[in-house]
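Sequence plus the predicted model coming up.
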Amino acid sequence: MHSKYIVIEGLEGAGKTTARDVVVETLEQMGIRDLLFTREPGGTILAEKLRSLVLDIRSVGDEVITDKAEVLMFYAARVQLVETVIKPALAAGKWVIGDRHDLSTQAYQGGGRGIDPQMLATLRDAVLGDFRPDLTLYLDVTPEVGLGRARARGDLDRIEQESLNFFNRTRARYLELAAQDASIHTIDATQPLDDVMRAIRDTVTRWVQEQGA
């Protein structure tokens, strides 16, 4: 089977790390072991510097990071990762498991920030062309649940400190986009952990079997 790009998405505290472990275990049980892991923003030296700038710093001197500047930094980091890491890995036959990709920008900046979705779609197409994940697992949690888990982990980054309304808008946009795209599979991540893991395992198993059909 050709290499595939699988992305795990969701609000803070949705359980992306646990989901990644379940995806890896499931793939390995199916004989797929040549795996590469990525995270966004980040994954290259340049992209990690952009990650620090966009997530850890609210301002540079007296300059506050504007919403559109934030978007452009995310895309700069993303295209660097896609072109220098993800595409070469896929071409070499590796399966790539990503912690976030473009759906995050469409949801957080399009929903949370309220940036025009058409502008974001145009920017995505200009920067990424037709490159898309083969499968996206969207872990759906309410902001109350997700943020509660995130706070329990420790310090929150610049975006994690946004208001509850921001995350409600982000979640609504996630759900809207997931309903429009058959490659996005929604997992109810508010279930007990065993049920979430079972849902992920079943979804990935069924999807891989369909790819090989």
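Structure received.

Please count neighbours and contacts with C-alpha atoms only from this point.
Fine.

where's residue 40 relative to residue 81, distance?
Residue 40 sits 8 Å away from residue 81, going by CA to CA, to the nearest Å.

Give me the more crowded residue out of these two.
More crowded of residue 40 and residue 81, by other CA atoms under 10 Å: residue 81, with 23 against 20.

List of residues touching the helix or strand containing that one?
Residue 81 is located in helix 67-81, with elements delineated by DSSP states H and E. Outside helix 67-81, the residues that touch it by CA atoms under 8 Å, 6 or more residues apart in numbering are 40-44, 46-48, 50-51, 54, 101-102, 105, 109, 113, 115, 124, 127-128.

can you rerun that using 10 Å?
Outside helix 67-81, the residues that touch it by CA atoms under 10 Å, 6 or more residues apart in numbering are 38-51, 53-55, 85-87, 101-102, 104-106, 108-110, 113-115, 120, 123-124, 127-128.

Past it, which element shows up next along the chain?
Taking DSSP H and E, what comes next after helix 67-81 is helix 87-91.

next, the one to line up against it:
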Amino acid sequence: MSAPAGVFVSFEGGDGAGKSTQVRLLGEWCAALGREVVLTREPGGTTLGLTLREAVLHGDHVDARTEALLYATDRAHHVASLVRPALERGAVVITDRYLDSSVAYQGSGRDLGAEEVERLSLWAVDGLLPHVTVLLDVDPEVGRGRLTDAPDRLESAGEEFHRRTRAAFLERAAAEPGRWLVVDASAAVEEVADRVRAGVVERTGLGADAAEGTGTGVGTGVGTGVGTGVGTPSEPV
């Protein structure tokens, strides 16, 4: 029996949109289908990524262009060492943020130029795009009101920055509806999860081969890798 094809899903959206919750819920559903599931994030999906995450989110010495280059560095290593190998062995890879975040945050939010940042990001990952990109859309004021931890550098940016970022996400989704799934993130958690699952099934057919799945479970945690049980942390690569 041949291994199932890998499936790559990314979650995008503003701060407080509920991405980490929806990543976990979709991962649990995919694992119940018998698929190997890899949950990860950007930045911070690898050991190198954790170091870069600290620099870009909590350092006070990073200018906009350096920030974009650090994200591209993290993404190149993340894809080469974790994402692409997992897809090649037939896993479902679900990431909390991917290159569309760089285009929206650094390209539009930081005014570096969306096209330039997108070219850099695509070069870093050798053109790898998700099969589905889920945009959890919520008003920036509502999203930021949900945050409970001390804000990082991006979360602390002004209201206009976050509104430009949201507009950039929506513009990208409208331009590529085959890849993007826009979900109202102000709805109840389970309602959002239902819409996400329906959209992923529609775009990928995931679930149709449930009887043939050969995966082992979900890997979760900071710097997520591959695990063998829901809620079991895995070490960064």
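Received, thanks. Since this is a predicted model, take the numbers as computed values, not measurements.

Would you map the strands across the second structure?
When assigned using DSSP state E, the strands of the second structure occupy the ranges 7-13, 37-41, 92-96, 132-137, 180-184, 218-219.

Throw the ones you listed into TSV and include mean neighbour count and distance to residue 23 of the second structure, thanks.
TSV is the format used below for these (neighbours: other CA atoms under 10 Å; distance: least, CA to CA, whole Å):
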stretch	mean neighbour count	distance to residue 23 of the second structure
strand 7-13	24	7
strand 37-41	29	7
strand 92-96	26	7
strand 132-137	24	10
strand 180-184	20	13
strand 218-219	28	11
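
sorry, back to before: what range in the second structure matches the helix holding residue 81 of the first structure?
The aligned range for helix 67-81 of the first structure in the second structure is 64-78, by TM-score structural alignment.

That stretch vs the first structure, mean deviation?
Superposing on the first structure and averaging over aligned pairs (mean CA distance after the TM-score superposition for the first structure), stretch 64-78 of the second structure comes out at 0.4 Å.

buried ones in that stretch?
Applying a neighbour-count criterion of 16 or more other CA atoms under 10 Å, one finds 64, 67-78 buried in stretch 64-78 of the second structure.

Could I get the buried residue list for the longest helix along the first structure?
The helix of greatest length in the first structure, counted in residues with DSSP state H as the criterion, is given as helix 193-211. Along helix 193-211 of the first structure, the positions that meet the burial threshold by neighbour count (16+ other CA under 10 Å) are 196, 197, 199, 200, 201, 203, 204, 205, 207, 208.

any residues in contact with both of residue 40 and residue 81 of the first structure?
Counting by CA under 10 Å, 6+ apart, the contacts common to residue 40 of the first structure and residue 81 are 47, 48, 75.

Name the nearest residue to the first one, sequence neighbours excluded.
When you say that, I think you mean residue 47 of the first structure. Excluding its sequence neighbours, the residue lying closest to residue 47 of the first structure (CA to CA, 6 or more residues apart in numbering) is residue 77, at 4.3 Å.

ok now do the aligned partner of residue 35 of the second structure in the first structure, which residues does it touch?
For residue 35 of the second structure, the aligned position in the first structure is occupied by residue 33, per TM-score structural alignment. Contacts for residue 33 of the first structure were tallied using CA under 10 Å, 6+ apart; they are 24, 25, 27, 94, 95.

thinking again about what came up before, and the longest helix of the first structure against the second structure, how far off on average?
Its matched residues in the second structure lie on average 2.9 Å from helix 193-211 of the first structure after superposition (mean CA distance after the TM-score superposition for the first structure).

That helix versus strand 5-10: what angle between them?
150 degrees (axes from the mean of the first three to the mean of the last three CA atoms, to 10 degrees).

could you give the angle of helix 193-211 of the first structure to strand 135-140?
Between helix 193-211 of the first structure and strand 135-140, the angle formed by their directions is 160 degrees, by the same axes, to 10 degrees.

Quick one: end-to-end length of stretch 173-192 of the first structure, please.
End residues of stretch 173-192 of the first structure are separated by 24 Å (CA to CA).

and what of stretch 75-87 of the second structure?
Start to finish, the residues bounding stretch 75-87 of the second structure are 16 Å apart (CA to CA).

And that stretch, how far out from the chain middle?
Distance of stretch 75-87 of the second structure from the chain centroid (CA atoms, centre = their mean, to the nearest Å) equals 13 Å.

Among the buried residues of stretch 64-78 of the second structure, which one sits closest to residue 179 of the second structure?
Of all the buried residues of stretch 64-78 of the second structure, the one with the least separation from residue 179 of the second structure (CA to CA) is residue 75, at 19.5 Å.

Now which residue in the first structure aligns to residue 88 of the second structure?
By TM-score structural alignment, residue 88 of the second structure lines up with residue 91 in the first structure.

Could you pull up the contacting residues of its match?
Residues in contact with residue 91 of the first structure, defined by CA under 10 Å, 6+ apart, are 2, 3, 4.

Which contacts among those residues does the second structure share?
Retained contacts for these in the second structure, judged by both residues aligned by TM-score structural alignment, their matches' CA atoms under 10 Å, are 2, 3, 4.

would a markdown table of the residues you listed with distance to residue 180 of the first structure be doable?
Rendered in a markdown table, the data for these read as follows (distance: CA to CA, whole Å):
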| residue | distance to residue 180 of the first structure |
| --- | --- |
| 2 | 25 |
| 3 | 24 |
| 4 | 21 |
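
And those, which is closest to residue 137 of the first structure?
residue 4 (13.5 Å).

Excluding covalently adjacent residues, which one is nearest to the aligned partner of the closest one in the second structure?
Applying TM-score structural alignment, one finds that residue 4 of the first structure aligns to residue 7 in the second structure. Leaving aside its chain neighbours, residue 7 of the second structure sits nearest to residue 92 (4.7 Å; criterion: CA to CA, 6+ apart).

Relative to residue 185 of the first structure, how far out is residue 206 of the first structure?
12 Å.
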